[in-house]
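S.K.: When you get a sec, could you give me coordinates for this:
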Amino acid sequence: MTSATSERSRWIRLLILTVVAIVVAHALDATAWRSARLLTVNDKDWGRLLRSMGYLPTWGVIALGFWLQQRDHPRRAAYAWALVLGPALGGGMAEVLKLSIRRLRPNPDVFEYLFRPFADGPLSNRGMGMPSSHVLVAFTGAAVLAHLFPRARWLWYTLATGCAVTRVLAMGHFLSDTVVAAILGIGVGGWVWDRANRALPQASIPST
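M.R.: Modelled structure (predicted):
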């Protein structure tokens, strides 16, 4: 099997897994809406911690910390920018998609998917939830960190998943809003990482 064929097969498998994950998430939306509720989650310390992973300034602090610490790193500036611009790009994508998809956030009293007509505030994403901005920001940042510190990738993705859980518990999003955002975030993070390494010869990339 040639490398091109292998790469094509890999992308086909990823596409299939993505579609399956989104379909399953929508199938479980009603169950999550009924059983996964903790409206006070954002009042709890652990809830605020996890949600902060989807707060863009958090990634600015993380990027600054990396830049201050890694003084001799050959890609110090590029990786620091990736840590903040990646989540910013993810957050911007979420807002654009909300305006395009226009699905409203969950109604705590009735399970239903509602969509706002384009004629009703075409440039306002007020009350829209697909995909979750917090989760897309969190997973984009986590994906960059997973490439940067691969031995701790489970930690970064656990924190990002925790952010998604808080959004569902708070009834801010359907489960599917967060799953779509997570998938997009991982993709955006990988793309940003590739751009950050584009100008660096492969042999110069430090192993972690």
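S.K.: From now on I want contacts and neighbour counts done on CA atoms only, so please keep to that.
M.R.: Noted.
S.K.: and the gap between R37 and A30?
M.R.: Per C-alpha to C-alpha, to the nearest Å, R37 is found 12 Å from A30.
S.K.: my read: M130 touches V96, true?
M.R.: No - the pair M130 / V96 is not scored as a contact, 10.1 Å apart, by C-alpha atoms under 8 Å.
S.K.: who has more neighbours, those two?
M.R.: Neighbours around M130 and V96, counted as other C-alpha atoms under 10 Å, are more numerous at M130. The numbers are 26 against 14.
S.K.: what's stretch 71-85 in contact with?
M.R.: 56, 59-60, 62-64, 66-67, 70, 141, 144-145, 192-193, 196-197, 200, 204-205 (C-alpha atoms under 8 Å, 6 or more residues apart in numbering).
S.K.: Produce a PyMOL select command limited to the buried residues of the residues you listed.
M.R.: Command for PyMOL, covering only those of the contacts of stretch 71-85 found buried under the criterion 16 or more other C-alpha atoms under 10 Å:
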select buried, resi 56+59+60+62+63+64+66+67+141+144+145+192+193+196+197
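S.K.: Here is a second sequence; please produce its structure as well for comparison:
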Amino acid sequence: MNAWDLSLLHQINTAWSHPVLDWLMPALSAIEAWLPLIIVAVLFTGWRGGKRARVMLLCLGVAVGLGDGVISNTLKKAIGRVRPRDAMESVIVRDLGTASPAFMRLFEKPVVKVCKPNGEVRGKSFPSSHTVNMFAAATVIACFYRRAGLIMYLLAAAVAYSRIYCGAHWPSDIPPSMALGVLTGLGVVATLRRIMKPVTH
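M.R.: The predicted structure follows:
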């Protein structure tokens, strides 16, 4: 591991910590906790947004499915990079408390603990699926609605940062994952627009 990678991990994961961030960062990472809100937003957008919004949602679904299920999954298996929390001691692991249904985790006290690696590997580090998915989604939205896309890019950047803060990813995992997400979003939008153009004309 590069010295700058270790140094930046220490700064974000340990030195730049705060009790408010100990809840906020795991909350941003816990996509499943936001699923009810995401479903409502998708349904409302599809209902009220018209044809343009429905095409955007189609692109969004394809981009996230491709980014998560194919690109991230394939690269994780091929590269096999170990997560910081599984590779070294002193990394602080942060997560939301357990609750059911998942959105109730947002109201639980966050769990903050110093990891002690025991040889167990809980997933692979590169790429960051959260980052790929969020930047793919932000790119798709920006292709259809620029202002909303800019907001999504800010949210995507916050989610990417949260993965380092929570000890799940190395800092060097993030920039390539951002690029993969952007390229996936652009590729899906360009491809589906080309496929759908003869159908809509």
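S.K.: Could you count how many residues lie near whatever residue of structure 1 lines up with S128 of structure 2?
M.R.: S128 of structure 2 maps onto S132 in structure 1 when the alignment is built from TM-score structural alignment. S132 of structure 1 has 31 neighbours, counted by other C-alpha under 10 Å.
S.K.: same for the longest helix along structure 1, what does it pack against?
M.R.: Secondary structure assigned by DSSP state H gives helix 3-35 as the longest helix of structure 1. With contacts taken as 3 or more C-alpha pairs under 8 Å, 6 or more residues apart in numbering; DSSP states H and E, helix 3-35 of structure 1 sits against helix 175-197.
S.K.: mind listing what's buried in the helix it packs on?
M.R.: Neighbour-count burial for helix 175-197 of structure 1 flags 175-193, 196-197 (criterion: 16+ other C-alpha under 10 Å).
S.K.: how much does that helix stray from structure 2?
M.R.: Helix 175-197 of structure 1, aligned to structure 2 and superposed, deviates on average by 1.0 Å (mean C-alpha distance after the TM-score superposition for structure 1).
S.K.: now that helix: which residue numbers in structure 2?
M.R.: Helix 175-197 of structure 1 maps onto residues 171-193 of structure 2, going by TM-score structural alignment.
S.K.: what comes into contact with that stretch?
M.R.: Residues from elsewhere that reach stretch 171-193 of structure 2 (C-alpha under 8 Å, 6+ apart): 5, 8-9, 59-60, 62-63, 66-67, 125-129, 131-140, 143, 160, 164.
S.K.: Recalculate using a threshold of 6 Å.
M.R.: 5, 59, 63, 126-128, 131-132, 135-136, 139-140 (C-alpha atoms under 6 Å, 6 or more residues apart in numbering).
S.K.: likewise stretch 163-172 of structure 1?
M.R.: Applying C-alpha under 6 Å, 6+ apart, the external contacts of stretch 163-172 of structure 1 come out as 36-39, 50-51, 135, 173, 178.
S.K.: Kindly indicate which of those lies nearest W11 of structure 1.
M.R.: Closest approach to W11 of structure 1 among those (C-alpha to C-alpha): T178, at 22.0 Å.
S.K.: Centre-most residue in structure 2?
M.R.: Centroid check for structure 2 by C-alpha atoms, centre = their mean gives H130 as the closest residue, at 2.0 Å.
S.K.: what about that one, distance to S162 of structure 2?
M.R.: Between H130 of structure 2 and S162 of structure 2 the computed distance is 10 Å (C-alpha to C-alpha).
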